[in-house]
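A.B. asks: This is a predicted model, with the sequence first.
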Amino acid sequence: MVDDYAWLTVKDDPDVVAYLEAENAYTQEATAHLKPLQETLFQEIKGRTLETDLSVPTRKGGWWYYSRTEEGKQYGIQCRVAADGETPPELKADEPLPGEEILLDGNELAGDSDFFSIGTSSVSPDGTLMAYSTNFTGDERFTLRVKNLLTGETLPDEIPGIFYGGAWSADGTSFFYTTVDEAWRPNQVHRHAIGSPAADDVLVHEEIDERFWVGIGLSRSEHYLILSAGSKITSEVRLLEADDPAGEFRVVRPRETGVEYGVDHAGDHFLVLHNRDAENFELATAPLDAPGDWTPLIPHRTDTRLLDVDAFEGHTVVHFRRNGQTGIRILPRSGEPYEIPFPEPIYDVAPSGNAEFVTGRLRLGYTSMITPPSVYDYDLGAGELVLLKRKAVLGGYDPDDYEQFREWATAPDGTQVPISIVLRKGTERPAPTVLYGYGSYEISIDPSFSIARLSLLDRGLVFAVAHVRGGGEMGRHWYENGKFTKKKNTFTDFVAAAEHLKASGWSGPVVARGGSAGGLLMGAVANLAPETFAGVVAEVPFVDALNTILDPSLPLTVIEWDEWGDPLHDPEVYAYMRSYTPYENVDDRVYPPILAITSLNDTRVFYHEPAKWIAKLRDVARGGPFLLKTEMGAGHGGRSGRYDAWREEAFTLSWILDTAKADR
């Protein structure tokens, strides 16, 4: 098949840059009438946000660590204060904590750069050094530096081209980090001796199988370095005593295709979360001297997906999913296991910020579609939840003014697909609706709160999330039935959700929204049922999936074969992908208005995918308009500064309101 727009893949071609800039100019002109609305929405988002604020401090060693923001500044500031007891210091949003030490100021580091991000910031176990990495382009390649927290001095150590993450040795003399290959796959783990040249760093592991990524971390107990290698369906873990950084990593259990597992150190034994003969995973124990010998602790259940496990000296915490809802289970070293109850019918909860191995408290993050992000400490001794902080929403926000619901749509094959819905009480129905979806990689779009979304709800819109197959909301089978040659279930589930909302009286015009792999969903449903949607917002959309997955030299491609199949070597997979990928299936019919948003330096979904897609829509399809907006100095996550991000969101929301013919 001839690709008429393949020339757009040449990023450094001046004609390509000129084309993208011309598209930006066209989009600006087409949306010029929305400028006043964009400014109004930006001011609403800004006005509801407490701009000078700080996070709940997390205890590690002799310090409380936290971050804060200041009004008028784009980036966060990482700080700490000396610790005294297990109870976090009293928070005052408008002023630093007494005795504050500033570790990293993102605003100072960013300078005048249009883009800035931090890839890792890790403090040594003794609290004296901080390894941190920065990026100024959005291409996700970072430069690592080390700061002496006692003197404030930045050491001469400098390592360019590293990936996210890293881990310290127990004595703080060595830092382990990962680097990527030409396809941007993290394939190597290195050991850097603090104070030595980067050229002397030691390669401790190299992953030659192109399907696998590597990562390195330190157990919460700080006794073990954990080196993980994983593909989409298989994993392998190596361990090394953290006080022996020059030693040899040992394999826990050799990789076995289709078996995923993770390891945590629980003092006198290991905990292993795995799916060997257990689709929804089971939790096992293993002795320290034989970590590959697994004894079941929580057996497999068909109705409960075990998501993660956190080991502490006196207890174990299991994060799970059941009936589309997340939950927390506590396993005391002595006593019966129990689950923590929460009052709302729709919510999301997860362990968060639990750095200490020896503790009587469990830090939790909690939110729902009407409850702003909240931080709790669960007192294990008293069995009580203690609310430490709830994200402030200025302007008189009252959760009682809003309501959330769970609906179920029927897919063409009879599967019941959950939909989470939020709206302002008293909203006249049917109402214009934004329907969000993702549906890949077993990633779940759980109920969550959004300040920006209030600007839609207060104008009479309904916001809904279609929990389509390909995600993980209903367990591992939900994912398995939305990948490979079952991928079309993701798309038909989303269309069924939109049709259900209309048929049940919730929705008038429906604007679909999704990003990345959710952008592929947007392109697919635009081809499948264009008449169903009043508009489509596709952010960094994976709409040229077939051409990308056919090229193993591109980032992510080989590892993605375990998600989509291998069209390069399997004709059946090629034919199946060819039948649904958005770019190839644009045809001569009426499409709804489409807004595609991308970034020039995105290394996950290249800018040329939406650029080619929009060009083909203009050439072949009817309807529209079809708009392309490219951030010329950002990556996969878009613009990095918070005020810039708010303006981008205001731009998108203004387009949604205009397209849905909603009140302004």
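C.D. replies: Happy to help now that I have it. Residues are numbered from 1 along each chain as shown.
A.B. asks: C-alpha only now, for contacts and for neighbours.
C.D. replies: Will do.
A.B. asks: and Arg321, what does it touch?
C.D. replies: Applying Cα atoms under 8 Å, 6 or more residues apart in numbering to Arg321 gives the contacts 304-307, 327, 473-475.
A.B. asks: Verify the assumption that it is located in a strand.
C.D. replies: Yes. Assessed by DSSP: H, G, I helix; E, B strand; the rest coil, Arg321 belongs to a strand.
A.B. asks: Would you map the helices across the stretch 301-450 of the chain?
C.D. replies: With DSSP state H, counting those that start in this stretch as the criterion, the stretch 301-450 of the chain has no helices.
A.B. asks: put this beside the first:
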Amino acid sequence: MTNIGLTAPSVAVKPKEIITHNHTRIDNYYWLNDPENPDVIAYLNAENEYLAQVMAPVKPLQEKLFEEMKGRIKEQDESVPVKDGEYFYYVKYVEGGEYPIYCRKKGTLDAAEEILLDGNEMGKGKKYFSIGGYEITDNDEIIAYGVDTVSRRNYTVRFKNLKTGEIYKDQIKNTEGGSYAWAADNQTFFYILRDQKTLLGYQVWRHILGTDVKTDVLVYEEKDNQYYMGLYRMKSKKYIAIGSDHNGIASEYQLLEAENPTGEFKTFLPRERGHEYDIEHFEDKFYVKTNTDSAFNFKLMEVDEQETSDKSKWKTVIEHRPEVYLEGIEVFKNHLVVQEKNQGISQLRIINHATKAEHYLNFGEPAYDANIGSNPSFDTNILRYSYTSLTTPNSTFDYDMNAQTKELKKQQTVLGGFDKENYVSERVFVTVRDGAKVPVSIVYRKGTKLDGTAPLLQYSYGSYGYSTDATFGSSRLSLLDRGFVYAIAHIRGGQEMGREWYENGKMFKKMNTFYDFIDCSVFLIKNNYCSPEKLFALGGSAGGLLMGAIINLRPDLYRGVVAAVPFVDVVTTMLDETIPLTTGEFEEWGNPKNKDSYEYMLSYSPYDNVEAKDYPNLLVTTGLHDSQVQYFEPAKWVAKLRTMKTDNNLLLMHTNMEAGHGGASGRFASLKEVAMEYAFIIDLAGIFE
């Protein structure tokens, strides 16, 4: 790739003065925040054309990578069936199909297949298509499902009679995908409506099947737009729950008995700043995961279902442990399953209700990810769980909690001659500048020389308490088989090492996130996993913010960086409460209307800290319809970098003009974007084919 002889797109400078706390910023590219302006669309198209010209020499490599990655996927495939009531439910894919087909069989797996939703038929002819979850009535006859054809995550709910195939006339627009619940009468349906300015779910409505949507009844409204909402039917089926969560700050649940759909939702326990809790109903009580009484890594308690609002009646089931993070639970008739993290490693703990005897599952690898799977049935001694590692494809197991034996039900098929024995995974701890020990998960192909000559791709996310676990990726093999080392830095801002790991990477401690990533890069170089000439970095969304910050702080460390849908204009975005997600994230980044938050955010905001200096080669991606990080953030960032950077390195931007935050829809179409990113990196690494 080269930009020699090519002219990069130019953007008009239209200075806008932004004054905050008597401090003035000049934003020359603020005007790009207008998708209706033809000059904006022309600029995005010009950047796409420029990228196509620069990457033309590696187009054959990009196509080869796409075919490689697609060729590893078993086109005709299906998930392990899950029994729920009288039916076994599963998802399948057919050869050449982009989208899932949702199916079920009654009574036995030998029964006739019933297709619930055929994503390929439903998505035919659409530039973007996504099914945002579905719910089926208690009598198994009606399915409610959400569809998004724009990529703004506004789902339109439709209803289908599974006996006759009839699609009902009812259409409910602008709902939160997947947040649906049926009452026990098989007619009353609850859903969350999204505010079209903030794109936040803020109201719960009740709909009666077959009636005009205009007559639907508002049953709950979230007045505080810093809270995110969820809606679901609990596993016991007794309650419909509305969950309101202010990430890292507080939570609250409203409950309604499913047998009484026209009743009023009642508060489980009123929200209280600093108190987070989750609940699960079991028989005549609730289990409560809570951080009350300074249990920062959470403890498990129980309470009679009639006394939930009195915390003095809560009884401890599992004490708080400072070294173990309690992630969640699954309740069965005879057992309680607890999902935990210790030193960043997943654990599954089985407790017998009657005897209180307990044990842990043994997974036997240094870095992996294990999670409780889909377990809708109460009366079973079989736990369905998932397992994966950097070298082990996604696997589904059934575990007999009494006999303590496991059965592999399915392992992701990886075509093309994949053999896990050809790859090595490691887990190291990096002591960063303030003494914290950051885990790094590493994978490479056997025979790769760790003498500083190998190229390395370092990935991380590091925000919202989201843990980036050591999972398998078949696309990644295209790098490993070309001699790359792949490293995941489990930096602060995530929750891999417990709740404090998250708290020490947000708000006024956000710089830890960036420093951790940089210090891990330095460690990888010093320990001969790579060299600065061969070190690459990748991150998306809030991980794109990470990419923007590290290239401002240490541009010399990286040969190339991929910033996918990056959140880079932190201060301006967080000052604008009309932008989706802004208000709900004040406790993550800070509210710049407060001077101390403004000054701290300004110190790391990638867009505000672009300087006249050399930057590494950079590929930036975005989506015109992105509902989470608006397209104009990366567009403005690229425009400013073009003006100020002093090097001749590549600066490329790709805008998917038909998609949003998640990129292209479909299991194969999305691989084309991955192939573009990998071709960019492989060529810069000097690997020519």
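C.D. replies: Cool, the structure landed. Just so it is clear, the model here is predicted, and its values are computed rather than measured.
A.B. asks: tm score of chain vs chain?
C.D. replies: Once the chains are laid over each other, their TM-score by TM-score structural alignment, normalised by the length of the first structure reads 0.97; 652 aligned residues with a Cα RMSD of 1.0 Å.
A.B. asks: before we move on, back to that, let me know the closest of the contacts of Arg321 of the first structure to Asp12 of the first structure.
C.D. replies: Glu473 (40.8 Å; Cα to Cα).
A.B. asks: Aligned to that closest one, what sits in the second structure?
C.D. replies: Using TM-score structural alignment, the equivalent of Glu473 of the first structure in the second structure is Glu496.
A.B. asks: hmm, which of the contacts of Arg321 of the first structure are common to the second structure?
C.D. replies: Retained in the second structure (both residues aligned by TM-score structural alignment, their matches' Cα atoms under 8 Å) from the contacts of Arg321 of the first structure: 304-307, 327, 473-475.
A.B. asks: Among the residues you listed, name the ones in strands.
C.D. replies: Per DSSP state E, strands hold the following members of these: 304-307, 327.
A.B. asks: Reformat the residues you listed as TSV; add neighbour count.
C.D. replies: Output for these, formatted as TSV (neighbours: other Cα atoms under 10 Å):
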residue	neighbour count
Thr304	21
Arg305	26
Leu306	26
Leu307	19
Gly327	21
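A.B. asks: for those, which one is nearest Pro530 of the first structure?
C.D. replies: Arg305 (34.8 Å).
A.B. asks: The closest one and Gly475 touch, don't they?
C.D. replies: Yes. Assessed by Cα atoms under 8 Å, Arg305 of the first structure is found in contact with Gly475 at 5.3 Å.
A.B. asks: could you dump the contacts of Arg321 of the first structure to TSV with distance to Gly106 of the first structure?
C.D. replies: Below are the contacts of Arg321 of the first structure laid out as TSV (distance: Cα to Cα, whole Å):
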residue	distance to Gly106 of the first structure
Thr304	41
Arg305	38
Leu306	36
Leu307	32
Gly327	34
Glu473	35
Met474	39
Gly475	38
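A.B. asks: Please enumerate the helices of the second structure.
C.D. replies: 38-54, 59-71, 119-122, 477-480, 499-503, 511-526, 542-553, 570-575, 586-589, 595-604, 632-644, 669-684 (DSSP state H).
A.B. asks: Spatially central residue for the first structure, please.
C.D. replies: The centroid of the first structure falls nearest to Ile443 when counting by Cα atoms, centre = their mean (8.4 Å).
A.B. asks: That one matches what in the second structure?
C.D. replies: By TM-score structural alignment, Ile443 of the first structure lines up with Tyr466.
A.B. asks: Tell me who's in contact with that match.
C.D. replies: Tyr466 of the second structure touches 493-496, counting by Cα under 8 Å, 6+ apart.
A.B. asks: again, 7 Å this time
C.D. replies: For Tyr466 of the second structure, the contact set (Cα atoms under 7 Å, 6 or more residues apart in numbering) comprises 494-495.
A.B. asks: and if you look at Thr295 of the first structure?
C.D. replies: For Thr295 of the first structure, the contacting residues are 284-286, by Cα under 7 Å, 6+ apart.
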